[in-house]
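Student: sequence first, then the predicted structure, then my questions.
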Amino acid sequence: MKSFTYLSAPDVETALRAIATEPNAKFLGGGTNLVDLMREDVEQPDVVVDITRLPLTGIEQLPGGGLRIGALVRNSRLAAHASVRTRYPVLAQAVLNGASAQLRNMATVGGNLLQRTRCLYFYDGAAACNKRTPGSGCAAIGGFARNAGVLGVSDHCIATHPSDMAVALAALDATVEVESTRGVRRIPLTELHRLPGSTPQVETALAADELITAVELPALPVAAHSRYRKVRDRASYAFALVSVAAAMETEDGVVTDVRLALGGVSAKPWRAREAERILLGAPATEESFHRAAAAELAPAAGRPDNTFKIELAQRTIVATLRRLLTDGSAA
């Protein structure tokens, strides 16, 4: 591991000033991803700015009925919060599916959103990886690609984003609040992460000196009727091959509101807009579910190792919607 300077920021202003004046500085929250990357020499910051003392640990009700979640809220606390469990169960389920209890006790909301891909070639310093070393190529293309993406990929990168929480937040129309020395701005969660295109090393819409300070959830009645389903290679904690965050309401057998997002298939949480469009106002039937899932995955492109993900994603969408319907939570 490369030597670095450590700074414990006592307040937000100090943290922002440090990140703005140090060209190669990184924020440290729970450290569950950054520390691993530093050990592997993937991340080599000159300065590590510890933000764990900042007052960003609250979960508050918003005047309009939504929820504001501080960026330093631990994942375990988020999943256990009464309002999250009852009003946004898909989020609680996604967090609980995301990692072991030990990791959830350390990991933070902001850090979870900014974790980097777990692609094997990204961690392998001897392999070509445009995320790690722009212009070097992508060893996953033509290599082992079982966990690679099938939607929004490019000739420069086929890695996937590993977060479960982010998939649920994408389905819930969450907004991310970020702050820098220039002020505060808000980014829709669905616009926070970027598809690889020709610059896969640029992974988010954040500037280098911006800090996530909170995530806000809107008042969303349909969110109470929601579920997260994760398909992985083993029953113990593993990253998703495919996951689905779904919320749906029906009336007289017709879909009146629906939100869908997919994980494990792209470099960002994939909001399933086409499937939503087809489902809204359609009969809440297996036929409608299959038609919507097929339309959403129509643009998908797999590799020999992961073409199975295309059908798996469709089946998982259908199974999740069916469960919402049959257990009465969508009524």
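Tutor: Okay, I see it. Residues are numbered from 1 along each chain as shown.

Student: going forward, measure contacts and count neighbours with C-alpha atoms only.
Tutor: Noted.

Student: all strands for the stretch 201-331 of the chain, in order.
Tutor: Remark: strands of the stretch 201-331 of the chain, listed N- to C-terminal, are 211-217, 226-231, 242-251, 254-263, 270-271; assignment by DSSP state E, counting those that start in this stretch.

Student: okay, the ones you listed, which one's buried deepest?
Tutor: Mean neighbour count (mean count of other C-alpha atoms under 10 Å) peaks for strand 242-251 among the strands of the stretch 201-331 of the chain, with a mean of 26.

Student: how far off centre is it?
Tutor: Using C-alpha atoms, centre = their mean, to the nearest Å, we find the averaged C-alpha position of strand 242-251 to lie 17 Å away from the chain's own average C-alpha position.

Student: Tyr237 reaches Leu96, doesn't it?
Tutor: No: judged on C-alpha atoms under 8 Å, Tyr237 makes no contact with Leu96 at a distance of 9.7 Å.

Student: here's the one I want to compare it with:
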Amino acid sequence: MNNFSFTKALDMDTAISLTSGNDHNKLIAGGTNIIDLLKYFITEADTLVDINSIPGISKIAENETGGIRIGALVTNADTAYHAIIEEKYPLLSKAILAGASAQIRNMATNGGNLLQRTRCYYFYDIHTPCNKREPGSGCSAIQGYNRIHAILGHSESCIAVFPSDMCVALSVLDAVVHISGPEEERNVAFSDFHRLPGDTPESDNNLKRGELITAIDLPEKGFSKYYSYLKLRDRASYSFALVSVATGLDLENGLIKEARIALGGVSPKPWRVKEAEDFLKGKEPKIANFEATAQMILKGAKGFEHNRFKIELAKKAIVRNCMMALDPTSQRAGAKPSL
């Protein structure tokens, strides 16, 4: 870890001015990812700018549209256990609690969750080529041990996946990210916030220099009746997803009125296919229809030597999770979905 200075930003303008003028000034809130990046020499900081004292971005409150505004500085734990989130957006609560460990959730902030970097082995090993860390150096994972890597949305430059559980649920909920910066305040649809690698894998998202996330807005619809989050991983806690699925369903007269399905652990960003969701409209919520949807979502998936199993695993996980969403009580410990 390199030497750095530390300062507190007491307002938004100070935080923006300190980071917009120097790429090596970094923001810190919970610090659960930036500290790792510093320790492993993946990034350097001239100054760490503590933003925890900035007012107005550390609460959860209902907004004028009937939805919820979640402050960027609210911790993952406080979000997951908030009464309104548990009641109106239980899918988000479930997804957050599937991530990391209790200790990390107590520290990690919502804004930081959206900005965390990949957990690719090669990204964290500065002695190996990595286009995300050093553009143009190559991708070690393509010919390396790629069991945890992407099967969708990857490119010849990068096959790393985005690690967040929270963001998979936010994708299904059609969240909106509020951003402040040196030029303006702006709102970005969640589906447009993260980027696929293409030829610029070093850019994980569409946040501009000097900008910071201030809040996340959730619309009124929270799929509180029919929902499920399924995370398949190597161990039951503190492990990143091999495949995860967030599902929200809206049923009317026994038919699917609306369906939203997002995958995690398989792509450089939460993965949704609108065509597959539209296919389910007006159809019965049964296995055959969910299987057809899974085929559409995984269309074009490409595995590598060690992760080809993810393609079939993801298809089965989609079907299982959609069936679980019909009865959220099936998500209790030890319960089995009615297949």
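Tutor: The structure has been received and is ready for your questions. This one's a predicted model, so the numbers in the text were calculated from it and none came from an experiment.

Student: nearest to Asp173 of the first structure, out of the strands of the stretch 201-331 of the first structure?
Tutor: Smallest distance to Asp173 of the first structure across the strands of the stretch 201-331 of the first structure (C-alpha to C-alpha): 6.9 Å, for strand 211-217.

Student: following superposition onto the second structure, what is the mean distance for that closest one?
Tutor: Between strand 211-217 of the first structure and its aligned stretch in the second structure, the superposed structures give an average distance of 0.3 Å (mean C-alpha distance after the TM-score superposition for the first structure).

Student: run a quick neighbour tally on the residue nearest to Glu291 of the second structure when sequence neighbours are not counted.
Tutor: The spatially closest residue to Glu291 of the second structure, leaving aside those adjacent along the chain, is Val319, at 5.9 Å (C-alpha to C-alpha, 6 or more residues apart in numbering). A count of nearby residues for Val319 of the second structure, using other C-alpha atoms under 10 Å, gives 22.

Student: then Glu64 of the second structure?
Tutor: For Glu64 of the second structure, the number of neighbouring residues by other C-alpha under 10 Å comes to 8.

Student: for Lys26 of the first structure, give me its contacts.
Tutor: The contact partners of Lys26 of the first structure, taken as C-alpha atoms under 8 Å, 6 or more residues apart in numbering, are 19, 45, 47-49.

Student: apply 10 Å and report the result again.
Tutor: The neighbourhood of Lys26 of the first structure, defined by C-alpha atoms under 10 Å, 6 or more residues apart in numbering, consists of 6, 18-19, 34, 43-50, 208-209.

Student: just these now: which is nearest Ala79 of the first structure?
Tutor: Leu34 (22.2 Å).

Student: what sits against Leu114 of the second structure?
Tutor: Under the criterion of C-alpha under 10 Å, 6+ apart, the contact list for Leu114 of the second structure reads 72, 162-167, 170, 177, 190, 193-194, 204-205, 213, 216.

Student: wait, I meant His81 of the first structure
Tutor: Under the criterion of C-alpha under 10 Å, 6+ apart, the contact partners of His81 of the first structure comprise 59, 92.

Student: Ala174 of the first structure and His81 of the first structure, how far apart?
Tutor: For Ala174 of the first structure, the distance to His81 of the first structure (C-alpha to C-alpha, to the nearest Å) stands at 17 Å.

Student: and for Asn2 of the second structure, the neighbour number?
Tutor: The criterion is other C-alpha under 10 Å. On that basis, Asn2 of the second structure has 11 neighbouring residues.

Student: distance of it from Ala9 of the second structure?
Tutor: Between Asn2 of the second structure and Ala9 of the second structure the distance, using C-alpha to C-alpha, works out to 21 Å.

Student: was I right to think Ala170 of the first structure contacts Ala247?
Tutor: No: no contact is recorded between Ala170 of the first structure and Ala247 when judged using C-alpha atoms under 10 Å, the distance being 11.4 Å.

Student: quickly list what's touching both of those two.
Tutor: Common neighbours of Ala170 of the first structure and Ala247 are listed as 259-261 (criterion: C-alpha under 10 Å, 6+ apart).

Student: tell me the one of these nearest Arg322 of the first structure?
Tutor: Leu260 (13.2 Å).

Student: mind listing what the closest residue in space to that closest one that isn't next to it in sequence touches?
Tutor: Among residues not flanking Leu260 of the first structure along the chain, Ala246 sits closest, at 4.6 Å (C-alpha to C-alpha, 6+ apart). With contact set as C-alpha under 10 Å, 6+ apart, Ala246 of the first structure has these partners: 90, 167-168, 171-172, 222-223, 225-229, 258-262, 272, 317, 320-321, 324.

Student: checking those residues against the second structure: which ones persist?
Tutor: With both residues aligned by TM-score structural alignment, their matches' C-alpha atoms under 10 Å as the criterion, the subset of these whose aligned partners also touch in the second structure is 90, 167-168, 171-172, 222, 225-229, 258-262, 317, 320-321, 324.

Student: now stretch 30-43 of the second structure: buried residues?
Tutor: For stretch 30-43 of the second structure, the buried set under the neighbour-count rule, 16 or more other C-alpha atoms under 10 Å, comprises 30-34, 37, 40, 42-43.

Student: quick one: that stretch to chain centroid distance?
Tutor: Remark: stretch 30-43 of the second structure is offset 18 Å from the chain centroid, using C-alpha atoms, centre = their mean.

Student: try stretch 276-283 of the second structure
Tutor: 24 Å.

Student: read off where that stretch ends up in the first structure.
Tutor: Per the alignment by TM-score structural alignment, stretch 276-283 of the second structure matches residues 275-282 in the first structure.
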